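Asker: Fold the following.
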Amino acid sequence: MAPSELIHLSAADLAARLAAGDVTSVEVTQAHLDQISAVDDTIGSFLHVDGAKALAQAATVDEDRAAGKALGPLAGVPIGLKDVFVTRGTPTTAGSKILEGWTPPYESTVSARALAAGLVVLGKTNMDEFAMGSTNENSAYKPVRNPWNHDRIPGGSSGGSASAVASFETPLSLGTDTGGSVRQPAAMCGLVGMKPTYGSNSRYGVIAFSSSLDTPGPFGRTVMDTALLHEAISGYDPCDSTSIDAPVPGVVAAARKGANGDLTGVRVGVVRELGGDGYETGVMSAFEAGVQTLRDLGATVTEVSCPHFSYSLPAYYLIAPSEASSNLARFDSVRYGLRVGDDGEASLEEVMSMTREAGFGAEVKRRIILGAYALSSGYYDAYYGQAQKVRTLLARDFTAAFEQVDVLVSPTTPTVAYPIGAKVNDPLAMYQGDLCTLPASLVGVPAMSLPVGLAEDPADSGGTPLPVGLQIMAPTMADDRCYRVGAALEGALDASRGAPFLAELAIR
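Answerer: Here you go, the predicted structure:
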């Protein structure tokens, strides 16, 4: 097959062709490395690419397959890893200058499982520094551009992972979702992105932002691709104290079941509070059309009220910065990472201050300061303590809602991707992009975004239509429900447009 054909195949199709012997993993890997060379100077998806190492991994898979060894369903398929996953012998920076040049001596559990499944790691993808941001403009190295329109953001903080899949540099990638950092860029880049149940996959070796929220999650071009990667990386890990010792939900089987297009008996709840003022007309139109498709597939659709969802934004921006201020205290210029001002005359405190000033970007400093304030004496109960109480109220909202319906749906983001730089000086406006994704993050329930259409930016009438995502939320450890509903909806939408969603982008 021609390289141009290989890079446009889904991961599931690539895996089938690899298993059949129609193509080798070395050929597939080289095709994607060539695409990275061709487009990444413009897109900025990757911070580090190791072609020689990737080709060696691919050759090993090919040798194992030729020897008749049992291989995983994704063996030989390339993948990109967000640069927050610690990778042995490969530079890992978390998008920050303070870790520039650090080569870890160990492997994160999630990346180790990807390697054990035979996936070929192309490199480390760009990200907002320490996963703090919603635009991928906060990377210390370079911004990431949206493949649909290079003047637009890809979403963040896993924007590099999302743009790499959308620009056909890799068929699969991994990100982390703390407040929506997989789902939001998935929506803006026209991909499927999944935040699994918190604790159902390991945080060991994931550089911490907010420990009670950080969740590794997969990106794919299809629901099935995402399900295959989800199963490969998930499961109990004794190295992670928050890991859930329970079987991984059957997400691949659920995606196959959903592909039959029958949602008879499935109860879908539209969240009343996630819509209305502040949501672009085009986004709501595409979302409502997606909901109508769910009805056409046999689902029962009702409106559900979750009255405390409106408190998610202030609660998150107290909890996450508070945890970040504690986690990032380890970057003290002493143990590892950047060290500035060590001229023999400065005190340790002065060296630490100069190092953090030089090594941390503006958004990271902003959140550390906010978190330190919220945790300070006299303010802990008024701010952090109150925000934690909101989590309880949100959990009660979800519990009440799931007594009425099987899944909840909403737009993934209130807007389509906006121009790079549009909100760089207005962090509160940037934070508003997380309105829909934060409730699921704060409670830890699974949630998926998948593309349901295109819409214009109302400020750019006649401009390039941009992707719109629909979010599906399910109860804890019921991740399979997201995949069943998502696969059914995806199949119906692909049939109506006559091609997969990214086919339009492939021919631009």
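Asker: C-alpha only now, for contacts and for neighbours.
Answerer: Fine.
Asker: need the contact list for Leu55.
Answerer: Residues in contact with Leu55 (CA atoms under 8 Å, 6 or more residues apart in numbering) are Val26, Thr29, Gln30, Val120.
Asker: For these, which two are the farthest from each other?
Answerer: Spanning the widest gap among those are Gln30 and Val120, at 11.0 Å by CA to CA.
Asker: Quick one: residues contacting Gly290.
Answerer: Gly290 neighbours (CA under 8 Å, 6+ apart): Val452, Leu470, Leu489.
Asker: again, but for Val182
Answerer: Val182 sits in contact with Gly156, Ser157, Ser158, Ala162, Gly175, Thr176, Gly193, Met194, Lys195, Gly217, Pro218, Phe219, where contact means CA under 8 Å, 6+ apart.
Asker: tell me the SS of the fifth one?
Answerer: For Gly175, the secondary-structure state derived from DSSP: H, G, I helix; E, B strand; the rest coil is strand.
Asker: tell me, how many neighbours does it end up with?
Answerer: 33 (other CA atoms under 10 Å).
Asker: Helices along the stretch 51-200 of the chain, start to end?
Answerer: 51-66, 109-116, 159-166, 183-189 (DSSP state H, counting those that start in this stretch).
Asker: Which stretches in the stretch 301-450 of the chain count as strands?
Answerer: Using DSSP state E, counting those that start in this stretch, the strands of the stretch 301-450 of the chain run over 407-411, 447-455.
Asker: Minimum distance to Pro500: which of these has it?
Answerer: Short answer: strand 447-455, nearest of those by CA to CA, at 10.2 Å.
Asker: Distance from the chain centre to the closest one, please.
Answerer: Counting by CA atoms, centre = their mean, to the nearest Å, strand 447-455 is centred 14 Å from the centre of its parent chain.
Asker: Against which helices or strands is that strand packed?
Answerer: When contacts are defined as 3 or more CA pairs under 8 Å, 6 or more residues apart in numbering; DSSP states H and E, strand 447-455 packs onto helix 183-189, strand 192-195, helix 281-296, strand 466-473, helix 479-497.
Asker: and this one, so I can compare the two:
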Amino acid sequence: MNDLSKLTYSKIKEGLGKGEFTSEEVTSSYIDRINAVDSKIGAFLEFNPEKILASAKESDARRKSKALKSEMDGIPIGIKDNICIEGEITSCASKILSNFRSPYDATVITKLKSKGFLFVPRTNMDEFAMGSSTENSAFQTTKNPFDVTRIPGGSSGGSAAAVASGMVSTSLGSDTGGSIRQPAALCGVWGLKPTYGRVSRYGLVAYASSLDQIGPFGNDIHSVIDVFDSIQGYDSHDQTSAKEKSFNVNHVKLGSWKGLRVGVMKTEDTQASPSVAKRYEELKAALTKEGAILKELDFSLFKYSIPVYYLIATAECSSNLSRFDGIRYGFRDEGQGKLEDLYVESRSKGFGNEVKRRILLGTFSLSSGYYDAYYGKAQKARVLIKKQYESFFKDVDFIFQPTSPTSAFKVGEKTKDPIQMYLADILTTTVNLAGVPAISCPAGLDEIGLPIGMQLTSNHFEEEKLLSYALMLNEFPETKIHLPETIK
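Answerer: This next block holds a predicted model:
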């Protein structure tokens, strides 16, 4: 049997449908691949091959008896460690939740189960999704499959690296300020951040509730389309879930670039490295050649996105993480003292430095005397950013820009300078502030062989159009990336 882990998601789906191989054979290939390379990558925090194989055998039995749940029945999918699966550890890569087993399934897990996907939990992440490099995990640092001396991006770096290294063909992550799109770009895979409210957040451990959104990674565009189609839709368990008309996967198709209005940035405004800027210019030229009409947009307001994002996100994280007190669940310090000492010691020892930094910043911005000056002003600026997008989409069909200003940086390069680390999200945070959908698409390699990603952004609930544009961009030879088969 050939190594099936080398196949794209589409080839896996097609081969299962034609009976060329079984789910058990696919799963065994992924297990072999995980055993062979994850010691170098560190994508998974936990891995139970017996359980995954048992699920694969159940899928094969359904296929044999013609009782398939869907065309995707039997395809393994990686799950980020902040998405609850009943009976499984959900630690958010934090010591404070290292012994927490979820009593229920997240809505996205329920939906994926109904389609027959096989779960491969848990992929590593920045603790409580706070980070841009997956160096903030309490347990391990995930590495980039293209160069293990470099980061895979974050906070969903484990999910991105697992796909890029062939340990799964698709995975789930969460995106608060770029945490799907940025690691997708740095690992050379596809990553979609849906419209806020399009995918239920029920069962996603919250970082910043008004910004978080679950979305898929994949080693081809079709995996992102299928997984998004499987998990999207209204959910009564989530009060922020949108009752928009359902996404229709049949409306995602190749079209013509001719006459499409594409919003672009001035290259100098992207703050991109020379290699990323060069590829951006090449692809803008390719779009023009195909008949697209490029319109340069005024992104000057977006220079405020990082401070606005971090004030809002940290304020919400300060509130959300107050529930982790050492009393009801999770880590508890067993030292002697007053009740207040239990809170202080449990949180001090349970949370990592970056989480504590953001809690302190958020608590400060919400405190008496500072609320209006910082948090209140940030919320007003957020409204302006949202209105800016609304004006953009009156003039263009979608926006085309780099996902990350640089390719993957070295492990440890920015850990001592939080501001430089935060600036890694400069091209992605506005999408979350406005709640619009965006996808990072592979866009080739730079001069030292590291992936570059390009981001497409469309208006609220226009995922059908957005994914069609991504499908069309996939036809350009400049976007092709061969994922690494050998991890050095």
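Asker: Gln30 and Val120 of the first structure: who's more crowded?
Answerer: Between Gln30 of the first structure and Val120, Val120 has the larger neighbour count (other CA under 10 Å), namely 29 against 21.
Asker: corresponding residue for that one in the second structure?
Answerer: Counting by TM-score structural alignment, Val120 of the first structure corresponds to Leu118 in the second structure.
Asker: got a list of what its match touches?
Answerer: Ile52, Ser55, Ala56, Asp73, Gly74, Ile75, Pro76, Ile77.
Asker: which residue packs closest to it, ignoring adjacent ones?
Answerer: Spatially, and ignoring its direct neighbours in sequence, Leu118 of the second structure is nearest to Pro76 (4.3 Å; CA to CA, 6 or more residues apart in numbering).
Asker: about what we covered before: save the contacts of Leu118 of the second structure as a markdown table, and put in neighbour count too.
Answerer: A markdown table is the format used below for those (neighbours: other CA atoms under 10 Å):
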| residue | neighbour count |
| --- | --- |
| Ile52 | 20 |
| Ser55 | 21 |
| Ala56 | 27 |
| Asp73 | 26 |
| Gly74 | 30 |
| Ile75 | 25 |
| Pro76 | 27 |
| Ile77 | 24 |
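Asker: With respect to burial, which of the strands of the stretch 301-450 of the first structure scores highest?
Answerer: strand 447-455 (a mean of 28; mean count of other CA atoms under 10 Å).
Asker: residues near the equivalent of Thr103 of the first structure over in the second structure, how many?
Answerer: Per TM-score structural alignment, the equivalent position to Thr103 of the first structure in the second structure is Arg101. By other CA under 10 Å, the residues close to Arg101 of the second structure number 17.
Asker: doesn't Glu88 make contact with Arg101 of the second structure?
Answerer: Yes. Arg101 of the second structure lies in contact with Glu88 (CA atoms under 8 Å); the separation is 5.1 Å.
Asker: what's next to stretch 150-157 of the first structure, contact-wise?
Answerer: Outside stretch 150-157 of the first structure, the residues touching it (CA under 8 Å, 6+ apart) are 42-43, 127-129, 131-137, 144-147, 160, 162-163, 176, 181-182, 184-186, 188-189, 417-420.
Asker: what range in the second structure does that stretch sit on?
Answerer: Going by TM-score structural alignment: stretch 150-157 of the first structure matches residues 148-155.
Asker: And for stretch 55-65 of the first structure?
Answerer: The aligned range for stretch 55-65 of the first structure is 53-63, by TM-score structural alignment.
Asker: mean shift of the matching stretch relative to the first structure?
Answerer: In the superposition against the first structure, stretch 53-63 of the second structure averages 1.1 Å from its aligned positions (mean CA distance after the TM-score superposition for the first structure).
Asker: all helices in the stretch 251-400 of the first structure, in order from the N-terminus.
Answerer: Using DSSP H, counting those that start in this stretch, helices in the stretch 251-400 of the first structure cover 251-258, 281-296, 312-327, 348-359, 362-375, 386-402.
Asker: Same list, those, but as JSON lines with distance to Met477 of the first structure please.
Answerer: Output for the helices of the stretch 251-400 of the first structure, formatted as JSON lines (distance: least, CA to CA, whole Å):
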{"stretch": "helix 251-258", "distance to Met477 of the first structure": "11"}
{"stretch": "helix 281-296", "distance to Met477 of the first structure": "22"}
{"stretch": "helix 312-327", "distance to Met477 of the first structure": "21"}
{"stretch": "helix 348-359", "distance to Met477 of the first structure": "38"}
{"stretch": "helix 362-375", "distance to Met477 of the first structure": "30"}
{"stretch": "helix 386-402", "distance to Met477 of the first structure": "13"}
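Asker: closest one to Ser96 of the first structure among the ones you listed?
Answerer: Of these, nearest to Ser96 of the first structure by CA to CA is helix 348-359, at 6.9 Å.
Asker: what's that closest one aligned against in the second structure?
Answerer: If you align by TM-score structural alignment, helix 348-359 of the first structure falls on residues 339-350 of the second structure.
Asker: The helices and strands packed on strand 447-455 of the first structure: which one's closest to Thr109 of the first structure?
Answerer: Nearest of those (CA to CA): strand 192-195, 16.9 Å.
Asker: and the angle for the helix or strand following the closest one with helix 159-166?
Answerer: Later in the chain than strand 192-195 of the first structure, the nearest helix or strand by DSSP states H and E is strand 215-220. If you take axes from the mean of the first three to the mean of the last three CA atoms, to 10 degrees, strand 215-220 of the first structure sits at 20 degrees to helix 159-166.
Asker: Check the contact between Leu454 of the first structure and Thr464; I expect there is one.
Answerer: No. No contact is recorded between Leu454 of the first structure and Thr464 when judged using CA under 8 Å, the distance being 9.2 Å.
Asker: Quickly find the element holding the alignment partner in the first structure of Ser29 of the second structure.
Answerer: Using TM-score structural alignment, the partner of Ser29 of the second structure in the first structure is Ala31. If you go by DSSP H and E, Ala31 of the first structure is part of helix 25-43.
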